[in-house]
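# prediction below, plus the sequence it came from.
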Amino acid sequence: MKKTLTALAVSCTLLPLTFSAQAATLIHAGKAFTGTSNELRNKVTIVIEDNKIESVKSGFVSAEKGDTVIDLKDSTVMPGLMDMHVHLSSQQGGPKSYLERFTLNEADYALRAANYAKITLDAGFTTVRNLGDSHNETIALRTAIDKGYAVGPRIYTVGKSIATTGGHADPSNGMSHLLRPDVGPEQGVVNGEAQAREAVRTRYQDGANLIKITATGGVLSVAKSGQNPQFMTDELEAIVDTAKDYEMTVAVHAHGKEGMKRAITAGVDSIEHGTYMDDEIHELMKANGTYYVPTILAGKFVAEKAKIDGFFPELVRPKAAAIGPLIQQTFATAHKAGVKIAFGTDSGVSAHGDNAQEFALMVEAGMTPADALTSATVNAADLLGVSDILGTLEPSKLADIVAVKGNPFDDITIMENVSFVMKDGVVYKQ
């Protein structure tokens, strides 16, 4: 028996080993924004094997037997879009939105998030940062999408945001003291350095990808100030230092200057909204490599709704009217100053699926279409720390690819009508 096996082994080494060639998917793109330059390439073939880009070739390459060809010769193809500020489990709908915490259960939030996730993916956004939910529902949704039993974008989520007592993300705001729950680090309310560290570790335990704090007042919370600083320096440093230990980045909701200044100095990764930033803040952000996520669309939305009697509570309405209109100009000056910008909308304030309306607002404020697309691809991937797998159309990157009919450099508003969506090598819209 031993001789027979030896002879068989020898004979096998003399025979050529042949494997059937794996079928590829070829995308024939009339134009391509690859993210590797600010120029569009004409007539490009993107070769995809499994869930990754194998190559990006000039011209329309012929298919081999078994290959699949996707004809996008009338379209501009680009990396999957990335929105760095969404809230998938909510959508602002006027007065009823403020009653939902009394009427909805955890399952209601989760199922609604799944619906909005599908809408977001259909709009061409294959990756999002979810910056705050109510019951860790987007952590569960992220897992469901990753395992294939829900459909939506790739989610990086903070779970529950972190605030101080009475701060922008304190879930007990606006309640009678007879109803007000006892909230602490688990619910995202901290006071002092020890509780700040505990809140970060709790989110790590819950499975959050990153941390979000509300360093100043906010527009839509039932609290008086929309811009006062709400964390002390020692609390901010405790959050950032602890987050770094767990390899988590820190995103910061901030409108007022002092809150931004404290947060940037503490070493956070991004400032969201940033309404009252000035030249001093610009220089501080550039010196620290801090990203700015503008959310112009949310500002426009709340400014318009503030004109409607009864849409917002009376405590919220003047904040929306004052802060909302300023964000586009804040973006314009930050961009001109050279601050790093990553695309973000705060969708959930405005309607999910309308995310791409942000592009036109960015271009209207002075950004080129190429830079606007870069903010939602290359820059967003950099902010997330995933530039090795996402953000450009290059070999070995994940096959997250979207397309629009026409040329977005000529008309950026066509980004609002994405006609093709591929995520992780799977076509979800064509």
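Arrived safely.
# only C-alpha atoms from now on, for both contacts and neighbour counts.
Fine.
# ranges for the helices of the stretch 1-150 of the chain?
Assigned by DSSP state H, counting those that start in this stretch, the helices in the stretch 1-150 of the chain fall at 2-14, 100-103, 106-122, 137-147.
# could you dump those helices to CSV with mean neighbour count?
Compiled in CSV, the helices of the stretch 1-150 of the chain are given as follows (neighbours: other Cα atoms under 10 Å):
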stretch, mean neighbour count
helix 2-14, 10
helix 100-103, 11
helix 106-122, 20
helix 137-147, 19
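# can I get those in a markdown table including distance to Lys319?
Listed next are the helices of the stretch 1-150 of the chain as a markdown table, based on distance: least, Cα to Cα, whole Å:
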| stretch | distance to Lys319 |
| --- | --- |
| helix 2-14 | 77 |
| helix 100-103 | 21 |
| helix 106-122 | 26 |
| helix 137-147 | 28 |
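# so which of these is nearest Pro313?
helix 100-103 (14.2 Å; Cα to Cα).
# and His85, which of the helices of the stretch 1-150 of the chain is closest to it?
helix 106-122 (12.1 Å).
# so which elements touch the closest one?
helix 137-147, strand 418-423 (3 or more Cα pairs under 8 Å, 6 or more residues apart in numbering; DSSP states H and E).
# would you turn the ones you listed into CSV with distance to Ser270?
CSV is the format used below for the helices and strands packed on helix 106-122 (distance: least, Cα to Cα, whole Å):
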stretch, distance to Ser270
helix 137-147, 20
strand 418-423, 26
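# comparison target, given below:
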Amino acid sequence: MNRIVFRGGTLFDAVSRCADSADVAVEDGRIVEVGTGLQGDEEVDCTGRGVLPGLIDCHVHLTMTSPDLFESVQEPFSLQFYEGARNMARTLAAGVTTVRDAAGADLGMRVAQERGLIAGPRMRISLNMLSQTGGHGDPWWPSTCVVDLLPPHPGRPPVVVDGPEEIRRKIRELVRAGADVIKVATSGGVVSGGAGPRIPHFRDDEIAMMVTEASAAGLHVMAHAHGEGAKAAVRNGVRSIEHGHFLDDETLEMMAARGTWLVPTLSAGVGLRHAIEAGTGYPDHVVEKIKQRTDGSVRRAVEAGVPIAMGTDAPLYPHGENLLELELLVDQGLSPADALHAATLSAANLMGLGDTLGSLTPGKRADLVLVEGDPLDVAGLGKRILAVYQDGRRVHEADHAR
């Protein structure tokens, strides 16, 4: 059995949230030892380099590429899967070795990655996002035309539902189609044609049914949610709040007490503002919602002790530039080490993968990212990626590292 030693790097220990010099020994795709002076059959010289656990993005949309929804809906149906393969490769090259796809990717994409047909991060998939009639995921627009970014197909069921019994059946369909997590919109959104983020969607009995049915299948619920919609989601037991603007003190207190995660997707706001500046043709009411997006909820969540996990909402900010999110988290009050924790062990724990991913710990899968310089310096970290390893196998090497 071949033993590879990554020697002399500065390791980020996600458990202690510190960095220090150490070697990592890998056998058969697993970390077997961490220490100094380790011996192996092969060596990777990490002198002067940081060594991070494989990073995790808890909120991406791999089948989407453009933030311009009107451009996207005019593309051929199957193009999304070819673009998805490219987006997976770009994400992996950014040091992100695991993702949670928050609507779009189907079971075939996940299986293709697992079988080595496509280079990319390992995936947890939601398939699509439950929406009430007139909600954030309802493709109907006032013109009566349909603008559906996620048109249904056999691997991605339609998801506009109303009432607990419709929800029960739909979740069972999603589980049958291969969902690893259930995604719901419990409030309006920014770029949809309907209500804005302050308007709650679904009632308590409906959200409770989602959590009950997901739990019966061993799954969690993630909620696109703002304001009162987020409060209802937390009250009824969702696992994570995605985006999370307009969160009041009561909601934050409940989240901290219950251990409900916040996935802030700060990069999305930057990407949407860039899209407006570039002249993307959003309607005026969508532009107005984008301008109202930032409200300080993330900083207050950090102060309240709400657990944070990294998610980007790519492609609202481009796939492959995921690590901007680390800098934005620091801007909102996290230390660099805490931001890295949000992208490693916290993210793994949110996704139920903490036993196998998220830290450079013996027994875990050997996902490692080699970076130039200090791993605790998150500024511009995405431009300092040198090599990415997944299960101990090098899956990306930067041109400047060769």
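Arrived safely. Keep in mind the model is a prediction, meaning the values are calculated, not measured.
# so after superposing, what's the score?
Comparison of the two superposed chains (TM-score structural alignment, normalised by the length of the second structure) gives a TM-score of 0.93, and 393 aligned residues with a Cα RMSD of 2.0 Å.
# what's the closest of the helices and strands packed on helix 106-122 of the first structure to Gly35 of the first structure?
Nearest of those (Cα to Cα): strand 418-423, 16.6 Å.
# which residues in the second structure does the closest one align to?
Mapped onto the second structure using TM-score structural alignment, strand 418-423 of the first structure covers residues 385-390.
# for that stretch, buried residues please.
385-390 (16 or more other Cα atoms under 10 Å).
# with the first structure overlaid, how far apart is that stretch on average?
Taken over the aligned residues, the distance from stretch 385-390 of the second structure to the first structure averages 0.9 Å (mean Cα distance after the TM-score superposition for the first structure).
# just the residues contacting that stretch, thanks.
Contacts to stretch 385-390 of the second structure, defined as Cα atoms under 8 Å, 6 or more residues apart in numbering, come from residues 29, 54, 92-95, 97, 365-372, 394-398, 400-401.
# okay, and which of those residues map to strands?
Cross-referencing the contacts of stretch 385-390 of the second structure against strands under DSSP state E gives 97, 368-372, 394-397.
# what lines up with Phe246 of the second structure in the first structure?
Using TM-score structural alignment, Phe246 of the second structure lines up with Tyr276 in the first structure.
# so what's the residue count around that match?
Residues lying near Tyr276 of the first structure (other Cα atoms under 10 Å) number 17.
# and what about it, helix, strand or coil?
coil (DSSP: H, G, I helix; E, B strand; the rest coil).
# from Thr333 of the first structure, how far off is it?
Going from Tyr276 of the first structure to Thr333 of the first structure by Cα to Cα, to the nearest Å gives 11 Å.
# please apply the same query to Glu106 of the first structure.
41 Å.
# with Ala303 of the first structure instead?
For Ala303 of the first structure, the distance to Thr333 of the first structure - Cα to Cα - is 20 Å.
# which one's more surrounded, these two?
In this view Ala303 of the first structure and Thr333 are compared by other Cα under 10 Å, and Ala303 has more residues nearby, 21 against 17.
# map that one onto the second structure.
Ala303 of the first structure maps onto Arg273 in the second structure, by TM-score structural alignment.
# okay, now the closest residue to its match other than its chain neighbours: neighbour count?
Once flanking residues are discounted, Arg273 of the second structure sits nearest to Ile290: 7.3 Å by Cα to Cα, 6 or more residues apart in numbering. Look at Ile290 of the second structure: counted by other Cα under 10 Å, it has 21 neighbours.
# and Ile290 of the second structure? What does it align with in the first structure?
So, by TM-score structural alignment, Ile290 of the second structure is matched to Ala320.
# tell me the SS of that match?
Ala320 of the first structure ends up helix, using three-state DSSP.
# do you know how far it is from Ile53 of the first structure?
Ala320 of the first structure is 44 Å from Ile53 of the first structure, by Cα to Cα.
# and for His273 of the first structure?
His273 of the first structure is 34 Å from Ile53 of the first structure, by Cα to Cα.
# and these two? Which one has more around it.
His273 (31 against 24).
# give the contact list for that one.
Neighbours of His273 of the first structure in contact, by Cα under 8 Å, 6+ apart: 253-255, 292-296, 327.
# Val56 of the first structure against Ile48, yeah?
No. Counting by Cα atoms under 8 Å, Val56 of the first structure stays clear of Ile48, with 9.0 Å between them.
# so which of these two has more stuff around it?
When Val56 of the first structure and Ile48 are compared for neighbours, Ile48 comes out ahead with 24 against 18, by other Cα under 10 Å.
# what sits against that one?
24-26, 54-55, 399, 425.
# need the counterpart of it in the second structure.
Ile48 of the first structure maps onto Val26 in the second structure, by TM-score structural alignment.
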